[in-house]
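A.B. asks: sequence plus predicted model, see below.
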Amino acid sequence: MFKKIPAARRILIYVILSYLALVLVNNSGLEYGNMWLIYTPMFVAIYIFSRWLDSRFGPMNEASAARSEDVKPLLKPGSKD
């Protein structure tokens, strides 16, 4: 399912990582007057990491998903096919 719907895979990765980070920060004992000073860079970092992680799970476009038998090897100049 997640290979067919890459947006769902990205959302799932982001939600899981965000939830884990929120639990970690909220249980760490940090008590600032404005917790958004911690949350904002945390969520930006999670977004960047989740996009990188998603790129490791599946190709971003169909051109990079070509199977090896679909790709023809390059021939040397002057060689006959």
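C.D. replies: Okay, I see it.
A.B. asks: from here on, contacts and neighbour counts on C-alpha atoms
C.D. replies: Noted.
A.B. asks: so who does residue 30 touch?
C.D. replies: Contact partners of residue 30, counting by Cα atoms under 8 Å, 6 or more residues apart in numbering, are absent.
A.B. asks: put this beside the first:
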Amino acid sequence: MKPAVGAIRRASIYAVVSYGGLVLINNSGLQLPSMWIAYLPMFIGVYVFTQWVDRKF
């Protein structure tokens, strides 16, 4: 049961932080030819941040 709780916690943290990142980028007014230029580094940063936060719990 413990691994399932950890996976759900990690997924929840990722969902909340990535949603916040998407809101920030989409409301920033960036006019890029491809939004993946902004999304890819954001999602990598969110993944690293999620792993760090998960280790703190």
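C.D. replies: Nice, I can see it. Nothing here was measured: the structure is a model prediction, and the numbers come from that model.
A.B. asks: how about the helices of structure 1, start to end?
C.D. replies: 6-26, 36-57 (DSSP state H).
A.B. asks: and the last one, what does it pack onto?
C.D. replies: Contact analysis of helix 36-57 of structure 1 by 3 or more Cα pairs under 8 Å, 6 or more residues apart in numbering; DSSP states H and E lists helix 6-26 as its packing neighbours.
A.B. asks: what span of structure 2 lines up against the helix it packs on?
C.D. replies: Residues 6-26 of structure 2 are the counterpart of helix 6-26 of structure 1, counting by TM-score structural alignment.
A.B. asks: in the matching stretch, what's buried?
C.D. replies: For stretch 6-26 of structure 2, the buried set under the neighbour-count rule, 16 or more other Cα atoms under 10 Å, comprises 10, 13-14, 17-18, 21.
A.B. asks: all set now, cheers.
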